Structure formats: C-alpha cells, structure tokens
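Visitor: need the 3D shape of this:
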Amino acid sequence: MNTPSQHDRPVLTNQILATDLDGTLIPLADNPANTADLSLLAAQLQSHHVTLIFITGRHFASAQTAIEQHQLPQPDWLICDVGTSIFHRQSDGTLKTVHAYAEHLGEIVAKMPVDELKQHLSAIDGLRLQESEKQGPFKLSYYADAAQLDCLVEQIKQKLSQTAAPYSIIHSVDPFNGDGLIDLLPSGGSKAHALAWWVEQNDLHQDAIVFAGDSGNDLAALTAGYRAIVVGNANRAVAQQAYAAHRTAGWENRLYLATQPATTGVWEGCRWFGLVDREKSLPQKLGATPIGDQATYFRVWAPDRRRVEVEIDNGQTTVTHALQKGESGYFTGVVPEAAAKARYQYRLDDGTVRPDPASRYQPDGVHGPSQIINPLAFPWTDKNWPGIAKRDLVIYELHIGAFTQAGDFQAATAQLPELSALGITAVEVMPVAQTPGQWNWGYDGVNLFAVRNTYGEPDDFKRFVDACHAAGMAVILDVVYNHVGPEGNYLTEFGPYASTKHHTPWGDAFNYDEPGSTEVRQFVIDNALFWLEDYHLDGLRLDAAHFIKDDSRPAIVDELRRDVSRYAESIDRTIHLIAETNMFDQESLNDQVDRLAFDGVWCDCIMHAIYAHALPDLRIAHREYLGGDLADALQYGFVYFGRDEKRIEASQRRDLSRNAAGKSYIESFIIGLQTHDSVGNHPQGQRIHQLTSKAFQKAAAALTLLYPGIPIIFMGEEFAIDAPFPFFVDFENASLKQAVDSGRAREFPQHVWGDFLLPSQSDTFYQAKHDVPDRRDEEMFAWYRDLIALRKQGLAEAWLSADSMAAGYDPQTEIFFLRFRKDSGTEVIVQTRLIGPAESPDKAVSIPMEGTVLLSSAKLPQSDNQNITLHPNQVVISQTS
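Guide: The predicted model follows:
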C-alpha cells in the first residue's frame, strides 16, 4: 500500500477535532445560539492551533457548498462521500485528493469494481440511482421509497452474498424529504474506517483525536476509542449505545454527552476536552465537580479549619493539592490531575483524613475515600417526560436492598414491567443515601449526596429512574433532614453542622438556627435540589417532617418548599414534595404568606384504624387507635390532627372539614393499608394478611385503593408475600449494634419481644427479601390490579373525589362503605365487611343489591333478585343504574 508522501502531509498539532457536519457542526436552522457559537469555536480552534477534520456523508461538491453556506472554518482535512474520499488542504488553500487512500479502497474492491456491482443490482426493482455527482469510484448510491427500504436492503444483501461482492451496505431515511437512501461502500468502508486509516497513516494515538457526531452513521467512530462528543440533539439511542460501548470497554472520561445541540454541543465538548479555553465561571456546588476530562473543581465548607488539602488517588499516583480558604469558610480549588472516577479525601489541618461531606459516591463505605463523579456522563432518554399529576399517583413503596434477591438498582430495574402491569404510576424508594454496614433501612444516612455503594453506582440509580420514566412511572425518594446517622458522620469535624439545642432519638439534629446555620441550611437545600436535578427525580418525601427542628423564621422546611417550588417552575416536569406527618397537619397543606404547601402528607390514621379494628391489642404506633375509629377515619380522612397530635372527636372533624371548604384536603393524603413502618414496627415484621387473613387484606385494600386520597402499596403487598420486613440495620461499631438492638425493644414496650428478630442480625435482612416466586399469590395481584384499574376509571369519569364521597359504618351488618355520587345521580358503592381474627366468624348477611356488581373479592351467591350475600371479609363494589 502506498502512503502519503511528505509533501502530502501537513503539519499536525497535538489536538485534533474530527467532526461530522450535518446535525453536528453545522448550526441548526432554528437555533441562533449555534450560529453565534460557531464564530467563537472557529476563532478558538484557530488560536489553539487545533487540526480540523470534517467527516461527512456528503459528496465533495456538497461539502464545499456547506462550508461556504454556513461559513464553517476551513478544514485541514476533509473525509467525504461516506468515508470513500479523503482530501487535505494545500498551502494555497485548495483541497487535494489523498491518492494513497484511493489505492487502499481500490485494493478492497479490485475483484468487483463499482460498475460491475451496478450491473448485478440492475435487476432489483425499486432502486433509483442517485445523481452522478453523488456517485464515486468506490461508492454506489441509490434512492428508494422509504416504505420499501428494508425489503430492498434485504434483496441487495442477498445479491452481495451470491456474488461475493466486496461491499457493505448502509441505509437511512433522509430526515428532510423522507427519501430512502442506500449506499454501497467497499467492505468495511465507512467514515470511521477512513478516520482510522488516516490515524494509522499519520502514526497518531487515538487519544489525539476528539470526534464529534450525532447519528447512527457516526456511531462506529464514537465507539472506536477516540475521545468523543455526542451532541445534545443526537438520537438518544446513539447516546446510549456510545455510553454502553465505552463502559464495556472500560474507557474512562473519553465520552462527553453534550447538553446543547449541534454547534453549541461541539463547542461544549471542545471546552470539556481542553481543545479550547474552558468555561471561566466555576460551579458553586459543594463537592467535587469535574470541569473537564482531566480536571475537577473542589468546594468544601470547613469554617473551623485553617487548612484543607485534597488528596487524589489516580490508581498509581497520589496528588495533594492545597485548597484556598475564602468567604464564609469555603475552601476551593481546581486540580488538573483529578479526573472522574478518581478517589479523593480531604486532609484537615490536624492531619485527619476524611471523606467529602458532599461526596457523590463512597465505593468503600462511609469511612473510605470519596469518588469523583461526572454528573453529565449518563445518557438520559427522558427529555420529554412530563411527570405524573398528583391525582394520578398510585405509589409503590420499596426498599432497594430487599426488593430483589440481588438487592441493587440493576435488579430493581428488571422488575419494573411487573409494577407497570399492576398499574403503578409512581415508585417511592426508601432512602438510598450512604449508610454504614451491609444493610440498613436507609434512615441512618451520613453521606447525603451519595447513593449506597451496595446498591450500585450513581449511573445505576439513574438507569433505574430513566427506566421508570420510560414505563410511565414517576420516582419519589425518601430523604432524611431531621438527623444524621450515628456512624460515619464526620460533618462536625468540618463545621457546626450539628445542633446543640435540638436532639433526635436517632442521631445529631441539623443546625438550622444557630451560628453557622446559613451554610447548613444551604447544604440541605442543595441536597434536595441535587436529587431532583442530577437524578431527574419526580419528588421527595421528607422523613419525620415534624422532627425537623428549627426555631428560626422562615423555617428550613419552608425555605425548602420555596426552593423546590422554584425549581419545579423552571422545568417541564411535575415535582411532588411530600411530608411524613403521620396525621392531618392542615398547615402543611395550606399556602401561606411565608410558606408554600406540601403536595401531600403521609396520613396513617385510616391504616392504623384498620389495624385497631381487626387487632385491638396490637400497637404499632405511638398514638392510640380504637376499634371504633375506622368509620370516622374514612369519613374525614383522619383521627389525629396537628403537630401536637391531638385526638379529634367527630364533631371537631366536621368543623375542620367545613373550615377546609369541603374535604378536598383528603386528596393530598397518602393512604396505605401497609407501609414500611406498619410492617417493620411489628416485632417479627409480619404483614397484615399474616396477622389477619388474605380475605381481610382483599376487603381492606378496596377501602384504601378506592379512597380519594393518594394510595400507597408496600412492596410485596400485591402478592401477599410471607417474607417479613422487620427493622434491620448494620453498624461496623459493635457498641452501636448492641444499642440499637436493645433500643428497638424499648421503643415499643407494649410488644412481647422475646422472639423478635434483632435488627443487626444478617438473617433479619436476608429474610426480608421480597422476590421469592413460590411465595406469590397471583390471585391477590389480580385483585390489586383490578382495584387500581377501577380507581383510574373513577378518576377519568370524575366520580372518585373527596367531595363526592360519603363514608360510614352499619353496625347491624358490620359493613363499612364508601359511596361516590356521579353527576348523573348514579352511585358507585364500596361495601366491605371487616372481621378481625379475634372475633368469631359471623354468618353471612343479606344486603340489598344496588345496581350492577363491578368487582367482588369473592364469589357472589345471590339470595334473590334484590339481595346479595356478603360473607365476613368480603367486599363488593357496585354501580347503581
């Protein structure tokens, strides 16, 4: 093979940009920012002496036209005709053919030149030769009807196989006019092949090249090992495939997924890889933020320290860099030797080495070094995801570690089709912030910005969220801002993060109202916005909101609601902020002058009233519920009211309902039959069907899933699985293990705890695994699916609402009922007989048949035409005519 002569070779610089044209470097027609950024990019490329290569499917004349029309910078090299021609610029400005490449392609097709190939394909109907200027000595191009494209491609492939033609085929549909396009190239030929040949001939290493592209035709080059830019307008499938290929190959920091389209995306990527000047403004985020493929900006708040250094472990070397102390005690600095995936830790002025308080990932747990994470590295596909309206929420609560046998994000993602089939519209994930040990409910988080290492890497959680959105499900995350866990909490070594006057039973309370609280409050607000922005979450549930102690005004919770609301207004996605209040806290649901309302509150009164009705001797809450509470709880949605947990009598509930101008407040209540707390607060973590019966669960589920609040289902409930879900926690500190084991018994002294599962035992966690096929009750799943479908029908037809509902109890028949009046005057009626296991099974009762039966949890023997028989723990749902 001939190689380019010395005369043919221009001088190459150390930085080379190879870029596609259409959809990549060429500005989009409706994007003036692209045009402005093209001028900036061209000037920067020239001033930095970057060698520029255009790689395009266009033929030579068309490429020249595009350069002039769009005022593109003049390339040093031009690869065109879908990689079958290479030209380089001469000193006089002209582009000259690289003959050595032509000879290279000629050797590939020597056995069958293009003219001979054309003869072989002439018998295929539907192929239309493209214009002569679009043909080439090594390229044969056709038009075809888009509807026939796949069929014609198959016929061509058969002909190529029959004749042993040394050609490969690529095809696409022209996005501008819809024509089918077919190109036949020398076997293995492509834009990527031409670039690889050029790199080899010029004795270059792949690291010298940055390639930018947007389409499937660019994918081979994007995944060839070069540093690569995928512009923001690229099809998400291209971004995903490039991401997957780089990850599989183990290439770190070679792929940049631009946030902006076309020219601006190229400009963005060139800054990232250092081909041009980097962005001058530095991020104000805490933690380690990559600002380039090999550079990271560090920012940590340590007002009590005179000196802070960051130590970066690159695998083979350790670099130490002193950070500069600025205003308000923030230490900052850019470290050019710190790339994403490198591990780092902070060395304080007393020599102590600690992980980053705002670490994005702790690969070795709470005591180990932090890891630099690139927040822009994941190829999201949910750009058009709008979220789920509050009225349409059907929430499924799960614990990542116990949801599957593997106990990680990847395994949880594989289970999503099942949740979608059930009718779930939102997944609520118990806390995923880094906790100590091997298992934890999640409420002992100490690295609030880092996903738990045993669940997977940050991108694994993003993939879970992305898959949920693709399946039509929102994702809500539990976050804990009332305390920090007791082990691995190094925050106080950096600054006054902990309150000296407020305390919690679980760990240090945050300092929201003492000196230094301004920065602590910002730390927590930044954390909430971080989950919503970096992980595309659809909402947050604030754990134990009444324990977020703050004597200042506005309180941290109010500031949090304000800033989350502002963020929600800035994006095209519905965001939900939910408070765990465990009762009706009217202030939380009302907008006021100095604060905004929560979108929803956990209100457990109906759930606990159901437990109290069936199991009057069982106590799984700190508040007392009575066997007669359920009727009023259904009618008004609550038993206890306000932050001081007042028990409200029926007359007071009526007054509160009137003051609320109806009962629409109920539609902001999160209502469940079971939650992690209700199951976990039982000594053995038993579920309601184990304490009562499956028939009882079916009957009670109709009250919660067809109630006008927001229904929540706890994982495994839909299958009535027998796997327990007791409280489990693991600490590396032995004294903490012992303390939590004994403290759990003291928390609920009313139980007999002799045979309960110790929270720190490994069996306690492993027995809680949810996905055991032979434990599943498929009939229960079908029942839940049917109830959810009826609920969605009720919302669509507008009869399932709080203001159209009446609820009550008939003591003679022991039937609880919900009645929903339609605008037409007809009604949908839910009638359920709930009989606890301590009661003697009652005889069946005969009740008037009202209309047509929509659903029944058991077979319905009819006494006569006007009455039906209702057995204990049976529910019937009917619609009047």
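Visitor: please count neighbours and contacts with C-alpha atoms only from this point.
Guide: Will do.
Visitor: name the nearest residue to the residue nearest in space to the middle of the chain, sequence neighbours excluded.
Guide: Ranked by distance to the mean C-alpha position of the chain (CA atoms, centre = their mean), the top residue is residue 465 at 2.5 Å. Spatial nearest neighbour of residue 465, chain neighbours left out: residue 475 (6.5 Å); criterion: CA to CA, 6 or more residues apart in numbering.
Visitor: my read: residue 596 touches residue 562, true?
Guide: Yes. Residue 596 is within contact range of residue 562, at 6.3 Å (criterion: CA atoms under 8 Å).
Visitor: which of the two has more neighbours?
Guide: Neighbour totals were compared for residue 596 and residue 562, and residue 596 leads with 20 against 17 (other CA atoms under 10 Å).
Visitor: who touches that one in this structure?
Guide: Contact partners of residue 596, counting by CA atoms under 8 Å, 6 or more residues apart in numbering, are 558, 561-562, 590.
Visitor: hmm, back to that, test my guess that the residue nearest to residue 465 contacts residue 416.
Guide: No. Assessed by CA under 8 Å, residue 475 is found out of contact with residue 416, at 11.7 Å.
Visitor: quick check, residue 783 in contact with residue 857.
Guide: Yes. Contact criterion CA under 8 Å: residue 783 and residue 857 qualify, at 7.3 Å.
Visitor: and this one, please, so the two structures can be compared:
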Amino acid sequence: MIFEVWAPRATAVELLVLEERRSMSAGAGGWWRAEVEGAGHGTRYTFEVDGDGPYPDPRSRRQPEGVFGPSAVYDHDRFTWSDHDWKGRDLRGAIIYELHIGTFTTDGTFEAAIEKLPHLVELCVDFVEIMPVAPVPGGRNWGYDGVDLYAVNETYGGPDGLKSFVDACHQAGIGVILDVVYNHLGPSGNFLRPFGPYFAGFEGSFWGEAVNLDGPESDEVRRYFVGNALQWLRDYHIDGLRLDAVHALHDRRATHLLAELAAEVDALSCSTGRPLSLIAESDLNDPRMVRSLDAGGLGMTAQWNDDVHHALHCAVSGENHGYYQDFASLEALAKVLTHGVLHDGSYSSFRARGHGASFAGVPGHRLVACLQNHDQIGNRPAGDRLPITPLKLGSGLLLTSPFTPMLFMGEEWGARTPFLFFSDHVEAHLRDTEGARRQREFDGFGYAWEAPNPSDEESFLRSKLDWSEVKEEEHWSLLCWYRDLIALRKALPELSDPRLDRVRVELDPMGKWLLMWRGSVAVAVNFSLDPVTLPLPPGTILLASDDPITCTETGLHLPAQSLTVYRPTPHNQPQP
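Guide: As a prediction, this is how the structure comes out:
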C-alpha cells in the first residue's frame, strides 16, 4: 500500500512501519510518498521528520493506543453497512437531541448508546448530535481538546463503533450530526507542527493558537479541514456537522473556509443523493452565516442561536447576571420569538458595543434554539441543570417556536445529574492548572466560581446520566410532557411554521404572562407564582402542563407557573 504525508518544509521524512525504517520520496506540493508491500488494515506506523519523532500521521484514521501512540491503517471498505434504504433527513421541521457519548450511559460507549435508541425513537427526535469524538488525551473529555482529527476516540469504540452507532440510528429513522472542531486543536498530543505550517502563530481564541487558513502554504491546511469534514459525511454516513465556534476561524481570504466547505458539501450531497447539513456555532449574530452562497452568504444550513436560549433561560429561571442582563425582560423574549435574535445591531451591555444584524427574511428553521445544551449547563461552575417546573415552561415555548429545537440529553425527564466540565490531561502542568484556566475563561460572567476540579475523575462520573430517574413519577411526568409537546408540534403545521413574520406575541404589562400566536394556535404561559386569567375567547385546550387549566367565557385561567397550547373556536380565531 501507499503511505503519504504532507511536510512541505522537510528535507527528509522517514516511515517507520513493519519494524523497518523507510525513506520517503519527495513529490509535488510538499507531499512525501512510500509504497510498502505487506502493509494493510491494522498495520501500525509512524513518521519521523528531519530526524524528529516518531509522530502519528496527521491524517491518521485510527489511534489504537491513544494520542501518543502510533497510527494504524484503517480500511473504510471493510465495514458492512445496513442503512442502504436511508435517504437522509432534512433539517427543516426536525428536532435535535444533543448527547455526549461518554456520559450518555454508564459504559460511555457507542455500543451502549445504541441500546438507548428506543428511548429516542419514543421521544420522536429526528437527529442526535454527538459531541466531538476525535481522540483526546486520557480517558475522559468533552471532546474539544481533540487531536488526530481524522480518527475516532478508542474509549468510545473507535471507528467501527461510530459506524455501528450511525448505522443503528439510521435503521431507527434518526439522523446523526457530529460536532467537529476546526478553530483550534487540543494542547496535548498535537503533533501537526513538525509537519508543516498548520498554525498561524498567534492566539486565535481563549482555547489556543489560530489555525493557518490564509497565510503562506495555507491551501493544504484548508484541504486538511475540508477533507476531514467530507470524510465524516462520506465514509461514516454522517448526516450533518456542527462546526464549533466558527467566529474563532481567522480567515481573510475572499472565499471564507466556511463557503469553501459549503460548496464541497453541496457537491457531495448531489453525489450521495441525501441532504447534508452544516450547522455553525457562531457568536456573531450575522445573518450572512445562513444565507446561500449564490446570495453572497456563507452557505451554512443553520446556526446555533444563543439569543433564544438566553431569553428563555431568564424567563424561567429569573437569572440576569453576566451575558443574561440584556435578556431579563419578557420584552426580550418577545423579540427573539418574533425576530430570531435580540441583538440585531442593538447595544450589548456584556460586550459594551453594538452587536449583530437583522435576521429579517431568514426562516426560523435556520436557527437552532435550545433551553439547555452542553455549554450552557457545563459552563456553570456546578454544571447544574434547570429544575422540572422551569423545564416545563421553557420546553413548552421552545417546542412550539418557529426555530429548530434542540434538547440536551436527560433534559426530557429533568435529569438531576450535573454536566460538569471534565478532562484527563496526561501532562502534570495541564492537569494541575485546568481548574484555574477554566475559571479565567469565565471571568466577568457574574459567577462565584466554586467548581469541582475538572481533572478529578469524580467530575466525569457525576456527569453520567442516571437512567433510573425516569421511573420516578415526577421525571416520568416530565418525559410524557416532552413527548406530548413533540407529538403536537409534528401534528399541527402551525407549530413548525418557520416564518418569523407570522409569529405574534402579547405580553402582560406586569411581566406575569406571555401569549404567543402560531397561526390560529396560541401558546399561553404564566411565569408568575400566582394564578392569572388571560382575556381570551372560549376555545379548546390542546395541551396543558397543569390541572386545572380552563377556558371559559371569562377567559383562559392559568395556575401559577403553567403553560397551555390552546385554539379558539373557529369564529373567535384571530385573522392573519
């Protein structure tokens, strides 16, 4: 077989394989090449560059001994797929379920996650979004310290394990979105630097050095990341990618990396005959992110929308510290429900400047919204989740909103287990300073930072879901609420209508209640600790979080902290 590696500035590259050292031949474009008889699937190998090493392959498909071990040849064609009838899943009208493989189950493997798919089928989600699976140092990590980006964490089950998981999801009718990180690499086990100019030479973000996307010899660096994305979609049958923190991609080229990636993915979608989605995590509130390439945008299918999260969180929790301060009123919630974002050029007090632009004309399905996710829980010092009552109210609004809803694992039953930040760095200086580094990252967020040590194994073990909670009455009741909300969303076209200009919101001047009209359907929520009566005509209660919620001639009667989905009788319905 042929081994290749890009090392444009090297004077000599050697391949260590089959207990031999072989000189590689320099070729065009900085690529080095060697042909080795007898090598094949499973063969271990490393490279030495100008006498330094040994190093794993930058494009290693497998790291069976972890990030510090040799690479192994992996033949994608050896896996037998069973998803031949899978035609893909469009993001429009979909519901996403985010999970972390290591804490989703007790065993923390792809195989164990497969056993929980019937739960997700009954919940009726359309996609699972799995947090990054690239190899990381040690045995536990969120995944954003990944290196060897073409490989799969062996702790979870390696490349075959990921393929088995995707195959099982497709057989269950569920698409798979993979979280990938292209704005930085982890601080430990990153051996790209000896091979070439992969990095830009400056700190691109709080998390590490910027990737070289627009400097000298950056063409091949860009191909490294684009090729990685195509690998997941093509060779692993992944249906979409969530691109981590794209605002930390430093690219001044006329064609941004995201636009280049969107064009490549669109071409792959045409050849595979199934829709492929790109979802950007962006802090920019820039509608160009989700505009099509031919309209001058960056071509992303959708983007995460923090503004919706912040407004929902403030409404159900009462918090208003740090970046929540601009979102603490129901007026802010009303604006995000009708305009997609709060900051559309307005002043952001957290940033102390104007922020964002208008999303007018952008359909809501291009904005992925949530009540909880790994960041918003895990970035709290105690990793604490919302209690059950706030979850009821928040999910009622989220799952009837014009956006693409996303749930976080365990949210649907009100999991009591935290989701803490955890890592397992091998080097003592990284392990010992991880907690202090994490605290510095959130300086100014308004937290009294008293967090467990991320390097302690207990932080990881405490974050594993406790599936026995589902059997408890209050948790089972919340799970049924989520199931009913999702079923109602899928049954009533008004609730999945993505047109933001069709959403109307009415507010109580005293800040107690909010009424969101979705066509002829109303979603009424009472945030206060007192019962309220909304002056609405008689109609039908389609779904209620609490008893007794009634609709009489005197109005819609809501108990304290309750939500209902209601439709006026036909002659009382609002006119468009």
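Visitor: just the TM-score for the two chains, thanks.
Guide: Here the TM-score for the pair of chains, by TM-score structural alignment, normalised by the length of structure 2, is 0.92; 560 aligned residues with a CA RMSD of 2.5 Å.
Visitor: quick one: the strands in the stretch 451-600 of structure 1?
Guide: 474-479, 498-503, 508-510, 539-542, 576-580, 600-602 (DSSP state E, counting those that start in this stretch).
Visitor: aligned to residue 635 of structure 1, what sits in structure 2?
Guide: In structure 2, the residue equivalent to residue 635 of structure 1 is residue 338, according to TM-score structural alignment.
Visitor: ignore what I typed, I meant residue 529 of structure 1.
Guide: Using TM-score structural alignment, the equivalent of residue 529 of structure 1 in structure 2 is residue 230.
Visitor: next, count neighbours for that match.
Guide: Neighbours of residue 230 of structure 2 under the rule other CA under 10 Å: 18.
Visitor: wait, it touches residue 267, no?
Guide: No. Between residue 230 of structure 2 and residue 267 there is no contact under CA under 8 Å: 10.3 Å.
Visitor: which SSE is residue 860 of structure 1 in?
Guide: Counting by DSSP states H and E, no helix or strand carries residue 860 of structure 1.
Visitor: the aligned partner of it in structure 2 - nearest residue in space that isn't next to it in sequence?
Guide: Aligned counterpart of residue 860 of structure 1 in structure 2: residue 548 (TM-score structural alignment). In space, and not counting its chain neighbours, residue 548 of structure 2 is closest to residue 559: 7.2 Å by CA to CA, 6+ apart.
Visitor: kindly provide the distance from the one you found to residue 208 of structure 2.
Guide: Going from residue 559 of structure 2 to residue 208 of structure 2 by CA to CA, to the nearest Å gives 50 Å.
Visitor: those two: which has the busier surroundings?
Guide: Between residue 559 of structure 2 and residue 208, counted using other CA under 10 Å, the more crowded position is residue 559 (21 against 16).
Visitor: what lines up with that one in structure 1?
Guide: Matched by TM-score structural alignment, residue 559 of structure 2 corresponds to residue 871 in structure 1.
Visitor: you'd agree that match is up against residue 841?
Guide: No. With contact defined as CA under 8 Å, residue 871 of structure 1 does not count as touching residue 841 (9.3 Å).
Visitor: ok, the contacts of residue 596 of structure 1 vs residue 365 of structure 1, which is closest?
Guide: Nearest to residue 365 of structure 1, judged by CA to CA, of the contacts of residue 596 of structure 1 is residue 561 at 30.9 Å.
Visitor: the closest one matches what in structure 2?
Guide: Under TM-score structural alignment, residue 561 of structure 1 pairs with residue 262 in structure 2.
Visitor: what sits against the closest residue in space to residue 792 of structure 1 that isn't next to it in sequence?
Guide: Spatial nearest neighbour of residue 792 of structure 1, chain neighbours left out: residue 392 (7.5 Å); criterion: CA to CA, 6+ apart. Shown in contact with residue 392 of structure 1 (CA under 8 Å, 6+ apart): 425, 792, 795.
Visitor: so where do the strands sit in the stretch 301-450 of structure 2?
Guide: Counting by DSSP E, counting those that start in this stretch, the strands of the stretch 301-450 of structure 2 are 302-304, 347-348, 353-354, 367-370, 404-408.
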